[in-house]
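Trainee: Got a predicted model here, sequence first, then my questions.
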Amino acid sequence: MPDRVVIKRLRRDHFIDLRPFAASPAFARLWIGSTLSGLGGQLTIVAVMLQMYALTGSTFAVAMIAVTGLVPMIIAGLYGGMLADAFDRRMVALIAATITFASTVVLAVITWGQWETVAWLYALTIVNSAANTVVSATRAAIVPRLIPSDLLPAASALNGITVGIMVMVGPALAGVLVAFTGYAWTYTIDVVLMLSLFVGLWTLPSVRPEGVIVRPGLESLKDGWRFLKGASNIRLQFILDIIAMTFGQPLALFPAIGAILLGGGPITTGLLTASIAAGAFVSSLLSGPVGRVRRQGLGIERAIVVYGGAMTAFGLVLGAAALGWFAPVGVDENTPNVVLIVAAVITMIVAGAADNVSSIFRNTMLQAAVPDAIRGRLQGVFIVVVTGGPRLGALYAGVLATLTTLWFPPLLGGFVIIGLVSLLVRSSPRFRAYDAEHPVP
């Protein structure tokens, strides 16, 4: 009988830890609001990509959606982090969320009125992503104030559930909505879902930064930079994530892959994007052992190396499609290559799982090792890295695919990720020895 109890406990310990919800109702409300609004945001992201491709027929134009917003997003992340370290973080997040909401409303209105242009899509995407960067950085700086420090890994795993739900359901649903109802309805649904974010933020208590407050400006930025210069573990995890996202982010290629290489059109685009989230979702559900890992630096390295391997495999699948393997005659939006679509989806599931495990370790390290007085600025840098890396990746993939072929960027990128990450981590014994029970930035 005791043996059965032990077995059941071990099995339960393998699943995600839900204690943060019970420990903090405020965290639970914020998590629900972020999940629903994030789901709507994914509808808009995929719809804008598809609409841009429909207007231009250019993979490069799709890639430039991310690239044009890079500098504004960097500015927003850095300045938003300074605001989060100087003022009530709840109010900072509410104001930024209002700007995000307004930009989505305008996008829906111009699409209903059939006034959309390439310039409008670029402009509204820039505003939306910049404001959302401030929301994300501020919200992440709030979480350690809502729950005990020993539950931070569990909170990071729950964030993986959020990403899994919104990216797994959102892109697939966006593909179906765009195919059967059009772009305007897709944007309108995002507007409705985004209202939940305000509920989660509005019901939070006041969250003012603790410690010495530095007013937003050049001195605040210098203060954050001085801290980061001395925080080698935090700095290296930023660099590793930039490498992974720059050379292993094929999202901008998905519309063209669905249209001309694998077939299936918008539905294939949605499936490929959703499969990344499916991997994140499943790995979060089974994240019990991840939350007990002490050597988190070593965990980051191994997770990113697996991610690079998945990207290489994805490139090989696309290469097989280019050679016509398993393809019916005349692959197009209505005639998919089902066998290779399944293979591509599997590689993206593995990639999503590996990236999520890395994210759990990186989030926990950042929230546990960085003092509250500077957490907003470091979270701002973190969000810039997390969202800026994929934008650089969109540029890398879009330009290289334009100069070569669709399958080459992920194939080459996977090898680059494995090589660079292994080299950098092996050159930093302090990072490999990082102990979660004694966090040192």
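Mentor: All right, it came through fine.
Trainee: make it CA atoms for all contacts and neighbour counts henceforth
Mentor: Noted.
Trainee: give me every residue that touches residue 391.
Mentor: Residue 391 sits next to 63, 66-67, 70, 246 when contact means Cα atoms under 8 Å, 6 or more residues apart in numbering.
Trainee: From residue 225, how far off is it?
Mentor: Between residue 391 and residue 225 the computed distance is 23 Å (Cα to Cα, to the nearest Å).
Trainee: Second structure follows, compare the two:
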Amino acid sequence: MAFGDFVVDTRPLRVPAYRRLWAGQAVSHVGVAVTVVAVSQQVWELTHSSFWVGMLGLSNLIPLVVFGLWGGAVADAMDRRKLLIIGCVVAWASTILLVAQAMLGLGNVHVLLVAVALGAAGFAISSSTRGAIIPRLLPPDLVPAANALNSLVFSLGAVFGPMIGGVVLATGGFGAAYAIDAVLFSASLYAALRLPALQPLGEVVRPGAKAVLEGLRFIMGSPVLLMSFVVDIIAMVFALPRALFPELVAERFGGSMIALGWLTSAMAIGSVAGALFSGWVGRVRRQGVALVIVIAVWGLAVAAAGMVHELWLVVAFMAVGGVADVVSSVWRQSILQLHAPDEMRGRMQGVFMVVVAGGPRLGDLRAGATATAVGMTGAWVGGGLACAVAVLLVGLAVPAFRNYRSGERA
């Protein structure tokens, strides 16, 4: 097998509409990652409590669930370009609110939670819509490659954003960090504005509770789709240690903002490496059992990171987890996009977005609450080990998922 077979497939970038969408995400993800670091650190400085940092997860979760499911249903019933623009504007407004509260020196954790909730609503609408748009822009054989490219830019943003965030927080403060996000996010809005009209195909169902329930029934009727969500929830809720980063930095690394930047970037460093060498991912046929294996690797890597005390080792183990996570993401997204007809893709992407974005928020809440009860190390290491055990027990127990091969239809 040639080296080129392992390198990320760039053929989707030959399609102008997708290329602009991809480039817009590449720029805006850097700013979003800066804000993720800044808002968690600001909450920590205001409260000195991992519980309140974990509460950022809850303030994200509720809008993600509500607007993710609703946005997915709307995406199946209206021009997806227009809906993407709406979602981008809402998310942008939340960043402006963060800038304003920092400049005014409000120092109120509740204002931060409201701003984060507003951003989550915009993110939910735009992400579910964007996921449903990609199969309309590209032929089916290029969809897995597009998902790998999307994971690459998201991971690059997650690498450079926290590093930039650490430097900006140390030199310019919270207002400067949020302002960077506000400026860079305009790239996503520009890409959305340049998309062609994307009217719904097939049968149009009026958005609402009935449409959402129809999408959920479709998922419940497919063990493969259902389990692809379940294993991701296990991975994020049990193992994600993100809410513990400020406490770890305070306890082991002297409160260094540079250490916080490296720690926040660690998983994304592995994700970049995994995405850059993802050419082999689309050739794996037994994707069900493969998903179980890579999520177990993720959990074990997290547990190992929680047991070491040198920064470079923590970064290294979290990077290994990042490789496993990006491979898992490509498989799960490709299964979902190609498993459902176009008239269901918005709702499928809505549920996918709720799980992918909501799972980490529940993980933040779990980590913060567990750390309060058993300590940071117990919450970190115990979560990683629990993830590895649970995904092996649950994921391999469902024959349809265990035996799933790529390309099979529901």
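Mentor: Everything's here; your move. Remember, it's a predicted structure, so these values are computed and weren't measured experimentally.
Trainee: Filter the contacts of residue 391 of structure 1 down to just the buried residues.
Mentor: 63, 66-67, 70, 246 (16 or more other Cα atoms under 10 Å).
Trainee: what about whatever residue of structure 2 lines up with residue 414 of structure 1, which helix or strand?
Mentor: Using TM-score structural alignment, the equivalent of residue 414 of structure 1 in structure 2 is residue 384. If you go by DSSP states H and E, residue 384 of structure 2 is part of helix 376-395.
Trainee: Looking at the contacts of residue 391 of structure 1, which is nearest residue 202 of structure 1?
Mentor: Residue 202 of structure 1 has its nearest neighbour among these in residue 70, at 28.9 Å by Cα to Cα.
Trainee: So the closest residue to that closest one other than its chain neighbours versus residue 86 of structure 1, what's the distance?
Mentor: Nearest residue to residue 70 of structure 1 in three dimensions, chain neighbours excluded: residue 388, at 6.1 Å (Cα to Cα, 6 or more residues apart in numbering). Between residue 388 of structure 1 and residue 86 of structure 1 the distance is 24 Å, computed by Cα to Cα.
Trainee: What of residue 46 of structure 1?
Mentor: For residue 46 of structure 1, the distance to residue 86 of structure 1 equals 35 Å [Cα to Cα].
Trainee: Where does stretch 210-227 of structure 2 end up in structure 1?
Mentor: Using TM-score structural alignment, stretch 210-227 of structure 2 pairs with 219-236 in structure 1.
Trainee: what residues does that stretch touch?
Mentor: Under Cα under 8 Å, 6+ apart, the answer for stretch 219-236 of structure 1 is 78, 82, 214, 297, 365-366, 374, 377-378, 430-431, 434, 440-441.
Trainee: What of stretch 300-320 of structure 1?
Mentor: Under Cα under 8 Å, 6+ apart, the answer for stretch 300-320 of structure 1 is 237, 244, 248, 261-262, 340, 343-344, 347-348, 350-352, 354-355, 357-359, 361-362, 406-418, 421-422, 425.
Trainee: try 6 Å
Mentor: With Cα atoms under 6 Å, 6 or more residues apart in numbering as the test, stretch 300-320 of structure 1 has contacts from 344, 347, 351, 354, 358, 407, 410-411, 414, 417-418.
Trainee: next one: stretch 26-33 of structure 2
Mentor: Contacts of stretch 26-33 of structure 2 (Cα under 6 Å, 6+ apart): 153-154, 157-158, 161-162, 180-181, 184-185.
Trainee: hang on, the match of residue 414 of structure 1 packs against residue 239?
Mentor: Yes: look at residue 384 of structure 2 against residue 239 with Cα atoms under 6 Å: they come within range, at 4.4 Å.
Trainee: Which residue in structure 2 aligns with the residue nearest to residue 70 of structure 1?
Mentor: Match for residue 388 of structure 1 (TM-score structural alignment): residue 358.
Trainee: ok, now how distant is its match from residue 198 of structure 2?
Mentor: From residue 358 of structure 2 to residue 198 of structure 2 the distance is 27 Å (Cα to Cα).
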